[in-house]
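**Q** what would the 3D arrangement of this be:
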Amino acid sequence: MTLAPGRGRAAYVVLGVLLVVALPASMFLGARWVPPSDLLDAGSGGRAIIEARLPRTALGLLVGAALALAGGCLQGLTRNPLADSGLLGVNAGASFAMVVSVSVLGVSSLQAYLWFALLGAASAAVAVHAVASFGRDGATPAKLVLAGAALSAGVASWTSAVLLTDRQTFDVMRRWQVGTIGGRDWDVVVTGLPFLAAGALLALAGARTLDTIALGDDLARGLGRHPARDRMAIGLAVVLLAGSATALAGPIAFVGLVVPHAVRALVGGAYVRVLPLSMGYGAALVLLADVVGRIVLPPTEVQVGIMTAVVGVPVFCWFLRRGRMAGL
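**A** Just a heads-up that it's a prediction; the model follows:
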């Protein structure tokens, strides 16, 4: 598909507008409106609120970008329009590992949470691929989705069982479990940043690889690629992105599924364009969802994981109705 130059420019313009709206909204809007002039008043309560919202804004940008990038990579890696770290069990594996680490091992530091989340995400990814590889034809796109859905359901039930039988762990994890970026400080952002940056660099470096994989393994080998090695590198990127994002903000659904499809509708299917734009649109979506969650039911907040599902389900249904998802 040849991309019209105007469509590519329009996609970046729309992204710029969304970020220009989302960034100040995340800092100034909430249960309490803070006027921008309070930024200049060092002693005002409004400035203290803005400073408290800054790490929340930064975390929203990072988590949204990571989940959308992971979803785009998985859709290219599996050649499956339904592939997403949530649907393929990666987020569920990270969540279960974190809950077990708190309940059984008494883990209490974010640094340890991250390592357990990454281990759980990697284990889930390997398990899904292994299950999908059984039978004829190996790990086909349809079998990967079925295996991922089955594993996600099973692991989610195990996670719920641990939380329901361990009140202390439930108290620790209850807000995190629905997906939230509120109540975080700069330590959370700084701790997760190296893992997210490493995953993003691996994913973006593999954009042309994904374009080659889309042509089929035989042609990829003919072009000098090593499909198995390429898949391992992209898979590692997905584990770093999805596992870290889940550890930092909890399981946030639909970002990785919907955003890459929306981007492809704007700029076509080339991953060298889809992946960078997915990062931006994913970041904007999470920030805007978080802002809406703060103001929709004042004085309480609706967590961002709930709001992304509220937005994601109708958008996903619209894509299905419009036939935007190739292969469905």
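**Q** all contacts plus neighbour counts: C-alpha atoms, from now on.
**A** Noted.
**Q** ok, now which ones touch S278?
**A** Applying C-alpha atoms under 8 Å, 6 or more residues apart in numbering to S278 gives the contacts 65, 68-69, 72, 259-260, 263.
**Q** can you check G93 too?
**A** Residues in contact with G93, defined by C-alpha under 8 Å, 6+ apart, are 117, 120-124, 152, 155.
**Q** which of those sits closest to P314?
**A** The closest of these to P314 turns out to be S152 (C-alpha to C-alpha; 21.7 Å).
**Q** list the helices and strands the helix or strand hosting that closest one packs on?
**A** According to DSSP states H and E, S152 maps onto helix 141-165. Where contact means 3 or more C-alpha pairs under 8 Å, 6 or more residues apart in numbering; DSSP states H and E, helix 141-165 is packed against helix 90-103, helix 110-132, helix 167-177.
**Q** next up, for comparison:
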Amino acid sequence: MEILKKRINNVEKYLSDISDNQNFFIGIKIEPNKIQKILSEKFNKTDENGLMFIPKPYNGIMAQRNTVGEFLSDKSKPKETAYRAQSWSLKDWGGNIHSGTSEVPYKRYPKIFIDPFGLNFILLNDKQYLVINKQFNKKKSEYDKIKSAINLTLELFNKAETFILDVDTDMLKPVRKSVPWEILPQGVRIWNAFKDVANSNQVSKSAKILIEERFKYLEEFKPDVEYQGTAGYSGYIAFAFSSKNIYVLDSILYGNATYIFGGNWEEISQLTKKQIIDDNLYKYRIIHDKNWKIEIGNILNSI
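**A** Got it, this is the predicted structure:
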């Protein structure tokens, strides 16, 4: 799964397309013309062959924790006296400046040193992928380590992706959960055909803003997984709420509608929109209008 965030907290949400106890890698797909720039700016070499790289600590807090570790306060113990350096400067009656540095005492909790993660990156698949040089395993006892690895990668690249090793080719391949069908394929011509929103001149700037607002609002309810139909962004995005056993399907077309289904949504989504509407197969259908946010909020909060 590709992750496009600044950091994550809920690891399990981003491992939904990996089986329990399955091994996987964390990293990014890298463009060949950007490899040298990225390596020189963000990494130091850690082996004489120049094949392994460790993030420079000044990349951010995660890189610092990975490379040099950190000190945390131990609040289970009483405070102790510590000292910090403080520079001072005074002018005497004659106008002469006197300056120096003193050690100033203060109270603080004792510090505990946390060892660095020590994660290195390597280039694999003919330098197509830059990944952390260890396999992770999907089990809850490993979630803290996985979270640290993903957040380190996000800090460096503003994205992260999971990969598995193809046993037939001995090459990495991305882990992506996709659906083998087009979500809510268009039926008759009353539903206007539409191409990729990002490249379309048929959608106004205002409509694109409303599309983005809808998706952001649905994400506030923290769906387990978001699926993209095989039609790409010309189809629907599905927001899965597994614990509630509901699935929200929303179009990238303003002026259409949002559909909410129960657990049989995969079967229903094979039908055309006309079939779904004529047979009332959905639990809820919310038109994209000024009341959309209120209606969606009321439904998702009540289930």
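**Q** now the TM-score, please.
**A** Their TM-score after superposition, calculated using TM-score structural alignment, normalised by the length of structure 2, is reported as 0.26; 125 aligned residues with a C-alpha RMSD of 6.2 Å.
**Q** next, format the contacts of G93 of structure 1 as CSV and append neighbour count and distance to A197 of structure 1.
**A** Converted to CSV, these look like this (neighbours: other C-alpha atoms under 10 Å; distance: C-alpha to C-alpha, whole Å):
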residue, neighbour count, distance to A197 of structure 1
A117, 31, 16
G120, 24, 19
A121, 31, 17
A122, 23, 18
S123, 17, 21
A124, 26, 22
S152, 22, 26
V155, 21, 28
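**Q** max pairwise distance over the residues you listed: which two?
**A** Using C-alpha to C-alpha, these span at most 14.8 Å, a distance reached by A117 and S152.
**Q** list the contacts for W88 of structure 2?
**A** So W88 of structure 2 contacts 99-102 (C-alpha under 8 Å, 6+ apart).
**Q** can I assume it sits in a strand?
**A** Yes - counting by DSSP: H, G, I helix; E, B strand; the rest coil, W88 of structure 2 is located in a strand.
**Q** pipe the contacts of G93 of structure 1 into JSON lines and attach distance to F170 of structure 1 per row.
**A** What follows is the contacts of G93 of structure 1, written out as JSON lines (distance: C-alpha to C-alpha, whole Å):
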{"residue": "A117", "distance to F170 of structure 1": "17"}
{"residue": "G120", "distance to F170 of structure 1": "19"}
{"residue": "A121", "distance to F170 of structure 1": "21"}
{"residue": "A122", "distance to F170 of structure 1": "24"}
{"residue": "S123", "distance to F170 of structure 1": "23"}
{"residue": "A124", "distance to F170 of structure 1": "22"}
{"residue": "S152", "distance to F170 of structure 1": "20"}
{"residue": "V155", "distance to F170 of structure 1": "16"}
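**Q** let me know the closest of those residues to M279 of structure 1.
**A** Checking those one by one against M279 of structure 1 (C-alpha to C-alpha), the nearest turns out to be A121, at 20.1 Å.
**Q** please tell me I have it right and the closest one contacts G243.
**A** Yes - A121 of structure 1 is within contact range of G243, at 5.5 Å (criterion: C-alpha atoms under 8 Å).
**Q** which residues do those two both contact?
**A** Common neighbours of A121 of structure 1 and G243 (C-alpha under 8 Å, 6+ apart) are 90-91, 94.
**Q** could the residues you listed go into a markdown table alongside distance to V313 of structure 1 and neighbour count?
**A** Listed next are the shared contacts of A121 and G243 of structure 1 as a markdown table, based on distance: C-alpha to C-alpha, whole Å; neighbours: other C-alpha atoms under 10 Å:
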| residue | distance to V313 of structure 1 | neighbour count |
| --- | --- | --- |
| V90 | 20 | 31 |
| N91 | 18 | 35 |
| A94 | 23 | 32 |
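**Q** which single one of those is nearest to V310 of structure 1?
**A** Distances from V310 of structure 1 to the shared contacts of A121 and G243 of structure 1, taken as C-alpha to C-alpha, are shortest for N91 (18.6 Å).
**Q** hang on, that closest one packs against L248?
**A** No - using C-alpha under 8 Å, N91 of structure 1 is not in contact with L248, being 11.8 Å away.
**Q** quick one: the helices in structure 1?
**A** Taking DSSP state H, the helices of structure 1 run over residues 5-28, 45-78, 90-103, 110-132, 141-165, 167-177, 186-205, 207-213, 217-222, 227-249, 255-267, 271-295, 304-322.
**Q** could you do structure 2 as well?
**A** 35-42, 61-67, 143-157, 205-219, 265-268, 273-279, 292-302.
**Q** out of the ones you listed, which comes closest to L130 of structure 2?
**A** Closest approach to L130 of structure 2 among those is made by helix 35-42 (8.9 Å; C-alpha to C-alpha).
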